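1. Here is a sequence together with a model predicted from it:
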Amino acid sequence: MNYKRVVLIVLDSLGIGEMPDAAEYGDVGSNTLGNMARAMGGLKLPNLGKWGLGCLTDVMGVPPVSIPDAVIARAALAAPNKDTTSGHWEMMGVILKVRLNTYPNGFPDELIELFKKEANVDGVLANKAASGTEVIAEYGDEHLRTGFPIVYTSADSVFQIACHEEKFGLERLYKICDVARKICRGKFEIGRIIARPFIGSNGKYQRTTNRHDYSLEPPEPTVLENLCEKNIPVLGIGKIYDIFAGIGVPENWKTKNNEDGIAKTVEAIEKKKEG
C-alpha cells in the first residue's frame, strides 16, 4: 500500500508504563496516562478508545476493545537515555549508542566556570534540578537585581537558562545559549540547551512563548533527511526543527502552546496533500 502523507503526532511525556531500566532513573511505577486517569476519576476518550488506547495500558474510563479500529503497539527506547532528543531521533531511525549526561545535583563547577567565562557573565543562579516555573519564582527577583542567568536542569539531559526577556534581553539570552551549546560537548555532552525567557516583576513571573531549543546534531542521517533527498516534503510543527537542529526539516511552523500546535497540525492536514 502506498501512502501520500504521514502525520506523526508526539504527545510529549504521555507515557504508558515504565521501561525495564526505570530503576536507574527513579521511575519505577511510572505510567503517566494510567496514573492521570485514576487521579481524574477516569477519562473520556471515545475516539482513541475505538482505536485501541485501552488495550495498551490500564486507562480508567477507556476500556480495551476486542477489535481496535487502528493498528496499535507499545514501543520502548533502544537508546540508553530518557529524553526528548533520544526519543525523537530514534523514531526517525537514529539510535544513540551513548548515554547523554544528566546532572540531578546541578552542573559541575568546571562547566559553570567555563560557561561564565565564555558567556561573559559574572555569576549564575540556582544550578540545580528544578521546575521551570518554580525556579523563576524563587530566583526571579535576584536575577533582576544581579543580572545573573538562572541555570537549571531536569531529569533529562538539558541545560536550561532562564532570563528576563526585557531586562536581560531576548537576543542576549539566545546568544549565551549558543555559547552553552558550544561548550556542552565531549565530557559535558548534553542533549539540549533550552532558552527559557520570562517576564514580570516582584515575585510574579511567567514564561513567554519565545522558548528556543539548541539540540545536538543527529550523528547519522535520519528518515527526515532521506525523505528530503527523495524530494518528499517534510514539515515540522512546534519544536521538531530544534530537536533535529534543523537537519531534514526544511519547513518549520513554530507554535506558541499546545492549542496552537493542534490548530497548526489541523491546518497542515488541510493544506498539505503529500509528505
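-> It's in.
2. Could you use CA atoms for every contact and neighbour count after this?
-> OK.
3. what comes up buried for the host helix or strand of residue 37?
-> Assessed by DSSP states H and E, residue 37 sits inside helix 32-39. For helix 32-39, a neighbour-count test (16 or more other Cα atoms under 10 Å) marks 33, 34, 35, 37 as buried.
4. What of stretch 256-268?
-> Using 16+ other Cα under 10 Å as the test for burial, stretch 256-268 gives 261, 264, 265, 268.
5. Also stretch 131-150?
-> Buried-residue list, stretch 131-150, by 16+ other Cα under 10 Å: 132, 135-137, 139-144, 147-150.
6. Same check on stretch 87-97?
-> Buried residues in stretch 87-97 (16+ other Cα under 10 Å): 87, 88, 89, 90, 92, 94, 95, 96.
7. Distance to residue 186 and secondary structure added to the residues you listed, as CSV?
-> As requested, the buried residues of stretch 87-97 are exported to CSV (distance: Cα to Cα, whole Å; DSSP: H, G, I helix; E, B strand; the rest coil):
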residue, distance to residue 186, secondary structure
87, 21, helix
88, 21, helix
89, 19, helix
90, 21, helix
92, 24, coil
94, 19, coil
95, 18, coil
96, 15, coil
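8. re the thing from before, quick check: the farthest pair among the buried residues of stretch 131-150?
-> 132 and 147 (18.0 Å; Cα to Cα).
9. And here is the other one:
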Amino acid sequence: MIERVIWVVLDSVGIGALPDANKYGDEGSNTLGNVSKSVGGLKIPNMERLGLGNIDGIKGTKYNENPIGCYGKFEEMSNGKDTTTGHWEMAGVYLQEAFPTYPNGFPSDIVEEFERLTGRSIIGNKPASGTAILEELGEEHINTGKVIVYTSADSVFQIAAHEDIVPLDELYNMCEIARNILKDEHAVARVIARPFTGDATNFVRTSNRRDFSLLPPHDTILDILKNNGLNVMAVGKIEDIFCKKGVTEAVHTKDNMDGIDKTLEYMKTDKKGLIYTNLVDFDMKWGHRNDFVSYGKGLEEFDNRLLDILNEMKDSDVLFITADHGCDPTVPGTDHTREYIPFLAYGKELKENVNMGTKKGFYHMGQTIADIFNVEKVKNGESFLKQIIK
C-alpha cells in the first residue's frame, strides 16, 4: 500500500519544444537535449536507470534495456510557460487565460501607487535578466535607495534590493503591497523579492528570495490531501507558489543540494502524505543566465544525489520526478521555453519498464495522487495509476 509520494520538480528541465512553441517564439528549444549536446554528453546513470533515456523522442540521454521505473512525457495544456502555471496544472488547475505580461514595463498608475504606498521610488521598470539588471542599476540603487523593479517574458513583478540598503522585512512588505495592487487585469502570477549583496564588482543574489503568488482559483491536490488529514510537506518555493494553501508544513532552501537534504529529512519521518519539492537552481541560476555548463553539472549533481533518495525510500513510498516548463540556456534570450516535461515514477508498489507515452495535461499527475490516496478527485485530469501500479 502506498503511504507517501515524494514529488520532485526539476525546475525548468524541459525535454523538447511543444507543438505550439512557435506561438511563444520557442521553436527548437530542448533544455535537456541541448544542454547535453553542448557539454558533450551527460553522466546521469540513475535517472537513466529509472527510464529517462527511454522517453519517446528524448535526446541527450542513454537508452536502458531494463529500466526499473515508469517513464513518459507530459504536454502543458494551460496557456503559459511559467512556474505558477506549471505547478498549478500539476496539482489540478487548468488555466485557459494566460497571466498578464509587461514587455514594455508596468503602467504609470501601478508604478505611482507602488511608490506612494512603499515610500520608495523605483528604477528599471522593464523586462530584464536578473543579473544584467543588477549590473546596470545595482550601484544606482545603492547610491539612491531607489528599488529596482523589473519583469521578464513571464508574468512577474520583481523587486531587487541590496540587503544592506533595504532590510528583508521591508522588501517582503513591499512585495505584499505590490501583490495587493496587482489584481484584476494586472493580476500577475507572481511578485518576487530578489534580495542581493556585494558591490558593483560582484553583485550576488541571495537565497532570501520569496515568491508572492496569486491564490489558485480552486482547490488543488494539496488542499484535498490536507483536508483528508494527510501531510503536505513543501520544500523550496512550493509553499510560495500555492500561497501556503494546502500546505501543512514547509521549509525554504538555499540551493538544490539543500533542497535534497530537506527532502531527505522529511523522508526520515513516518508522516504519510506528500513531500513536494522544487529544485530551482536549474532555472534561476543556470537557465536564465544561459549557463549550459553549470546546468549540465547541476543535472549530474542531482543524479548523484538521487541515489540518496532512492536508498531512503520505504517500500510504501513512491517517487515522482518531473519539471514545470523549459528554460533552454542554449537558445537566444533568457526566458522560459514552452516544452514537454519528463516524468519518472518509481517505487516497490509500481511496475518496472512502463512506457507511459505522451500525456496531454500535467494535471493527470495530481489526479493520480488523488487516486493513490483514495481521496476526492481534482478538478481536471485522469488518473494513470492503473497503468503503473503492480
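-> Nice, I can see it. Bear in mind that the values here come from a model prediction, so they are computed numbers and not experimental data.
10. rewinding a little: now the buried residues of stretch 131-150 of structure 1 in JSON lines, with secondary structure?
-> Converted to JSON lines, the buried residues of stretch 131-150 of structure 1 look like this (DSSP: H, G, I helix; E, B strand; the rest coil):
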{"residue": "132", "secondary structure": "helix"}
{"residue": "135", "secondary structure": "helix"}
{"residue": "136", "secondary structure": "helix"}
{"residue": "137", "secondary structure": "helix"}
{"residue": "139", "secondary structure": "helix"}
{"residue": "140", "secondary structure": "helix"}
{"residue": "141", "secondary structure": "helix"}
{"residue": "142", "secondary structure": "helix"}
{"residue": "143", "secondary structure": "helix"}
{"residue": "144", "secondary structure": "helix"}
{"residue": "147", "secondary structure": "coil"}
{"residue": "148", "secondary structure": "coil"}
{"residue": "149", "secondary structure": "coil"}
{"residue": "150", "secondary structure": "strand"}
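11. Looking at those residues, which is nearest residue 223 of structure 1?
-> residue 132 (32.2 Å).
12. That closest one -> structure 2?
-> Counting by TM-score structural alignment, residue 132 of structure 1 lines up with residue 130 in structure 2.
13. Quick check: that match vs residue 189 of structure 2, distance?
-> 17 Å (Cα to Cα, to the nearest Å).
14. can you check residue 129 of structure 2 too?
-> Residue 129 of structure 2 is 18 Å from residue 189 of structure 2, by Cα to Cα.
15. What of residue 132 of structure 2?
-> 22 Å.
16. ditto for residue 120 of structure 2
-> In terms of Cα to Cα, residue 120 of structure 2 sits 23 Å off from residue 189 of structure 2.
17. Settle it for me: which of those two has more neighbours?
-> Taking other Cα atoms under 10 Å, residue 120 of structure 2 and residue 189 do not tie; residue 189 has more neighbours (28 against 14).
18. any idea how far residue 137 of structure 2 is from the more buried one?
-> Residue 189 of structure 2 sits 25 Å away from residue 137 of structure 2, going by Cα to Cα.
19. just residue 249 of structure 2 next, same as before
-> From residue 249 of structure 2 to residue 137 of structure 2 the distance is 37 Å (Cα to Cα).
20. before we move on, back to that, superposed on structure 2, where does the helix holding residue 37 of structure 1 end up, distance-wise?
-> Following the fit onto structure 2, the mean deviation recorded for helix 32-39 of structure 1 is 0.3 Å by mean Cα distance after the TM-score superposition for structure 1.
21. Contact partners for the residue opposite residue 208 of structure 1 in structure 2 once aligned?
-> Using TM-score structural alignment as the criterion, residue 208 of structure 1 maps onto residue 206 of structure 2. By Cα atoms under 8 Å, 6 or more residues apart in numbering, residue 206 of structure 2 lies in contact with 194, 195, 196, 197.
22. how deep is the second one tucked in, by neighbour count?
-> If you count neighbours by other Cα under 10 Å, residue 195 of structure 2 ends up with 23.
23. Trace it over to structure 1, please.
-> In structure 1, the residue matched to residue 195 of structure 2 (TM-score structural alignment) is residue 197.
24. Counting by contacts, list what the strand ranked longest in structure 1 packs against.
-> What stands out as the longest strand in structure 1, according to DSSP state E, is strand 192-201. The helices and strands touching strand 192-201 of structure 1, judged by 3 or more Cα pairs under 8 Å, 6 or more residues apart in numbering; DSSP states H and E, are strand 158-164, helix 170-183, strand 204-207, strand 212-215.
25. Tell me which residues of that strand come out buried.
-> Neighbour-count burial for strand 192-201 of structure 1 [16+ other Cα under 10 Å]: 192, 193, 194, 195, 196, 197, 198, 199, 200.
26. Distance check, the closest residue to the last one other than its chain neighbours against residue 19 of structure 1.
-> Right, residue 200 of structure 1. Leaving aside its sequence neighbours, residue 200 of structure 1 sits nearest to residue 206 (Cα to Cα, 6 or more residues apart in numbering; 6.4 Å). Distance of residue 206 of structure 1 to residue 19 of structure 1, given as Cα to Cα: 34 Å.
27. again with residue 228 of structure 1
-> 33 Å.
28. ok, now residue 265 of structure 1?
-> For residue 265 of structure 1, the distance to residue 19 of structure 1 - Cα to Cα - is 29 Å.
29. Could you do residue 85 of structure 1 as well?
-> 17 Å.
30. Quick check on the two: which one has the bigger neighbour count.
-> Set residue 85 of structure 1 next to residue 19 and count neighbours by other Cα under 10 Å: residue 85 wins out with 25 against 19.
31. Let me know the secondary structure of that one.
-> helix.
32. And it, how far from residue 225 of structure 1?
-> Counting by Cα to Cα - residue 85 of structure 1 and residue 225 of structure 1 are separated by 16 Å.
33. how close does the nearest residue in space to residue 76 of structure 1 that is not next to it in sequence sit to residue 157 of structure 1?
-> Closest residue in space to residue 76 of structure 1, ignoring its immediate chain neighbours: residue 19 at 6.9 Å, by Cα to Cα, 6+ apart. Distance, residue 19 of structure 1 to residue 157 of structure 1, by Cα to Cα: 18 Å.
34. Next, the angle strand 158-164 makes with the longest strand of structure 1.
-> 20 degrees (axes from the mean of the first three to the mean of the last three Cα atoms, to 10 degrees).
35. By how much does strand 192-201 of structure 1 deviate from structure 2 on average?
-> Strand 192-201 of structure 1 sits 0.9 Å off on average (mean Cα distance after the TM-score superposition for structure 1).
36. No more questions from me, cheers.
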